[in-house]
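A.B. asks: Here is a sequence together with a model predicted from it:
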Amino acid sequence: MRLSRTGIWSIELRTADPHEITDAAAELDELGWGALWIPGLGGGDVIGDAERLLRATRDATVAIGVASIWRHRAADLAAGHTRLQAAYGRRHLLGLGVSDPAAAHDAGRPYRPLADMAAYLDRLEQEPTPVPPGERVMAALGPRMTELAGRRTAGVHPFMVTPEYSAEARERLGDGPVIAPYQAVVLERDPGRARAAARDFLAVFLGMDHYARSLRRQGFTESDLAHGGSDRLIDGVVAWGDVDAIGARVRAHHEAGADHVCLHVVGADSATPLPQWRELAPLAS
């Protein structure tokens, strides 16, 4: 599946009023955003939420970033994905993640991330309506999960990573597999306000072990992770400033080897950040 150079990643496109979502998606499509990403959150009808976006758009790819393998049956995702591909011109991309040990525990299973993901991919391929490898991506962070994604899917959709991570992923994967990093952005020029908004958003993730391990692999230290994140960490994983500054971060990912960068506006005052999405439209492609 072909992805554009940039896209929008949005919680609001799953959780806002359905009519507001439909209008926003149609406008994002008209603005030229080539992909609209929605999170898996805690489960729920993610296929139905993706279909709402597909109905509202003509050109944009709609991607799930990502569905937890513990909260969705492979049979349900495979059947839903196949139906959406047939109905909406093959514009749906299925993203998958292994979440964390707590999610596996809630499902009554031990947590063996590599084996669990490999087995889930097997089930997707064995369904009566299988999901082809080229129509799925993985939220891989560690090297072995990244290698599994390169072998068994279209590529990786990593969370909270730097352009240097994109370069390392490209070196590990070689040519071909897609690298589509998530990039949090704050449209705020004042350093104090921008970093405060970024810390408010990232606080919960810095306390999660798998994300902390990923950040340490990227070269951040324990002191960087403490007290809501150092300025170095915040500046490394969140792009803030004006559109030009955010565009520079997008270019840095592309120059490092990323194919697609999806932008998540954080710190906005409005429930649905349409003003910020419009302001960022020069980066749409």
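C.D. replies: Alright, I've got the coordinates.
A.B. asks: Every contact and neighbour count from this point should use C-alpha atoms.
C.D. replies: Fine.
A.B. asks: Where do the strands of this protein begin and end?
C.D. replies: Ranges of strands in the chain, per DSSP state E, are 6-9, 35-38, 61-68, 92-97, 136-138, 155-156, 178-179, 182-186, 238-240, 261-265.
A.B. asks: could the ones you listed be laid out in TSV, adding distance to residue 148 and mean neighbour count?
C.D. replies: As requested, these are exported to TSV (distance: least, Cα to Cα, whole Å; neighbours: other Cα atoms under 10 Å):
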stretch	distance to residue 148	mean neighbour count
strand 6-9	24	26
strand 35-38	22	27
strand 61-68	16	25
strand 92-97	12	25
strand 136-138	9	27
strand 155-156	9	28
strand 178-179	13	26
strand 182-186	19	25
strand 238-240	27	27
strand 261-265	21	25
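A.B. asks: try this one next to it:
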Amino acid sequence: MRIGIHTGYWSAGPPPGIEQAVAAADALGVDSVWTAEAYGSDAFTPLAWWGARTRSIRLGTAVAQMSARTPTATAMAALTLDHLSGGRAILGLGASGPQVVEGWYGQAYPKPLARTREYVDIVRQVLERGAPVEYDGQFYQLPLRGEGTTGVGKALRSTVHPLRADLPIHLAAEGPKNIALAAEIADGWLPLFYTPRLDADFRERLAEGFAKRAPVRSAVDAFEVSATVPVVVGDDVEKAADAVRPFLALYIGGMGAKGANFHRDAIDRLGYTDAADEIQDHYMSGRRAEAAAAVPTGLVEDIALVGPREKIAEELVAWERTAVTTLLVQGDATAVQTIAGIVGA
């Protein structure tokens, strides 16, 4: 199992010490560094900045939101980063949720699976550069025709020859159908709330997608599963878990409306519906401290690695038996160094 570092979302500004952490990860031989975007910092610019200061670490977006850019604009950003980094880019895509898509980007959210399929199709056309890009889908039409257009739009091919026509595309997915879609059309899956306890269920969803996979796609045994895993090293398990509770409270209670929160749905599938109800009620009433306090330690330990080094090393054995190919550490430099030391990265 490889090790990566997930830098997470920015809050008011760049995460303190992150440039040094990325440089240290590169020197340690860590496989990859990943960025995220919501409605603040973007996912591509930090990778270009940090990529210029590193030598071998792969540069992934986890995730670039599809509604933030047209498929062709996303392909342009990915192929540009891939050239500048010498072939280190990984394009991680995600549909986000209705709160961000409709509230921030001003776009309709329905049918995210069908939209994702079309989006990936177009990105691949740009990267393969076999012909001028043409597409007649439900959500995307290239060239655009019809009422309100000039009628002179022309099918175009990228002026830049991509460094890699097979630049890897990974999909962020939490629901069963989305996980299967990632296995069917992408080169990797980016799970957020993975747990070794449900590994058999996750493998089953992946198998459904692999069964529909087109022969021209990369081999199934090359498929990557890069799971974001919060890591907090410390002698006191409860204190270490406290560092993760606000993260879970935010996703359960604040990342979406009641009844329309896919992160909350993922927590329900882990078996924490009652706790999630309480967390969501607190969070939506403005009681964020109470929401965090209501996060069970068992939930934290399901999706994160917290506590003394010896405990983390013992629990990593279960992670190494899962479908996860890369464990994306979300934590400080100590967390990255601890995990890298245990797995021998």
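C.D. replies: Yep, it's here. Only a predicted model underlies this, so the values are computations on that prediction, with no experimental measurement involved.
A.B. asks: sorry, back to before: now render the strands of structure 1 as a markdown table, adding distance to residue 198 of structure 1.
C.D. replies: Shown next, in a markdown table, are the strands of structure 1 (distance: least, Cα to Cα, whole Å):
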| stretch | distance to residue 198 of structure 1 |
| --- | --- |
| strand 6-9 | 16 |
| strand 35-38 | 19 |
| strand 61-68 | 20 |
| strand 92-97 | 23 |
| strand 136-138 | 25 |
| strand 155-156 | 24 |
| strand 178-179 | 23 |
| strand 182-186 | 7 |
| strand 238-240 | 7 |
| strand 261-265 | 10 |
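A.B. asks: For residue 165 of structure 1, find the nearest of those strands.
C.D. replies: Closest approach to residue 165 of structure 1 among the strands of structure 1 (Cα to Cα): strand 178-179, 10.2 Å.
A.B. asks: dump the residue contacts of residue 307 of structure 2.
C.D. replies: Counting by Cα atoms under 8 Å, 6 or more residues apart in numbering, residue 307 of structure 2 makes contact with 232-238, 240-241.
A.B. asks: please redo it, this time with the cut-off set to 10 Å
C.D. replies: Taking Cα atoms under 10 Å, 6 or more residues apart in numbering, we find residue 307 of structure 2 in contact with 231-241, 301.
A.B. asks: what's the most distant pair in these?
C.D. replies: Greatest spatial distance in these: 235 and 301, 14.7 Å, computed using Cα to Cα.
A.B. asks: And the two? Which one has more around it.
C.D. replies: Taking neighbours as other Cα atoms under 10 Å, residue 235 of structure 2 and residue 301 compare with residue 301 leading, 18 against 14.
A.B. asks: Now check structure 1 for the residue matching the more buried one.
C.D. replies: Using TM-score structural alignment, the partner of residue 301 of structure 2 in structure 1 is residue 235.
A.B. asks: Among the contacts of residue 307 of structure 2, which are located in helices?
C.D. replies: 237-241, 301 (DSSP state H).
A.B. asks: top of these by neighbour count?
C.D. replies: Taking other Cα under 10 Å as the neighbour criterion, residue 241 ranks highest of these with 26 neighbours.
A.B. asks: correct me, but it touches residue 232?
C.D. replies: Yes - applying Cα atoms under 10 Å, one finds residue 241 of structure 2 in contact with residue 232, separated by 7.5 Å.
A.B. asks: what do those two both touch?
C.D. replies: Counting by Cα under 10 Å, 6+ apart, the residues touching both residue 241 of structure 2 and residue 232 are 304-307.
A.B. asks: give me the number of residues near residue 247 of structure 2?
C.D. replies: Around residue 247 of structure 2 there are 14 other residues, counting by other Cα under 10 Å.
A.B. asks: what sits against it?
C.D. replies: 230, 292, 295, 300.
A.B. asks: And those residues, which is closest to residue 276 of structure 2?
C.D. replies: For these, the nearest to residue 276 of structure 2 is residue 295 (7.8 Å; Cα to Cα).
A.B. asks: I'd like to know how many residues surround that closest one.
C.D. replies: Residue 295 of structure 2 has 24 nearby residues by other Cα under 10 Å.
A.B. asks: what's near enough to touch it?
C.D. replies: 241-242, 244-249, 252, 272, 275-276, 278-279.
A.B. asks: out of the residues you listed, which is most surrounded?
C.D. replies: residue 252 (31 neighbours).
A.B. asks: And that one, what's its match in structure 1?
C.D. replies: By TM-score structural alignment, residue 252 of structure 2 lines up with residue 206.
A.B. asks: so who does the closest residue to that match other than its chain neighbours touch?
C.D. replies: Of all residues not flanking residue 206 of structure 1 in the chain, residue 212 sits nearest, at 5.8 Å (Cα to Cα, 6 or more residues apart in numbering). For residue 212 of structure 1, the contacting residues are 205-206, 218, 220-222, 225, by Cα under 10 Å, 6+ apart.
A.B. asks: Could you do residue 310 of structure 2 as well?
C.D. replies: 233, 235, 316, 342.
A.B. asks: Show me what it aligns to in structure 1.
C.D. replies: Using TM-score structural alignment, residue 310 of structure 2 sits opposite residue 244 in structure 1.
A.B. asks: Break down the stretch 51-200 of structure 2 into its helices, ranges please.
C.D. replies: 71-85, 98-103, 112-128, 176-185, 199-210 (DSSP state H, counting those that start in this stretch).
A.B. asks: I'd like the ones you listed as TSV, with mean neighbour count and distance to residue 18 of structure 2 appended.
C.D. replies: TSV is the format used below for the helices of the stretch 51-200 of structure 2 (neighbours: other Cα atoms under 10 Å; distance: least, Cα to Cα, whole Å):
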stretch	mean neighbour count	distance to residue 18 of structure 2
helix 71-85	20	19
helix 98-103	17	26
helix 112-128	19	30
helix 176-185	22	29
helix 199-210	17	31
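A.B. asks: Export these to TSV and append columns for distance to residue 338 of structure 2.
C.D. replies: Listed next are the helices of the stretch 51-200 of structure 2 as TSV, based on distance: least, Cα to Cα, whole Å:
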stretch	distance to residue 338 of structure 2
helix 71-85	27
helix 98-103	35
helix 112-128	36
helix 176-185	30
helix 199-210	24
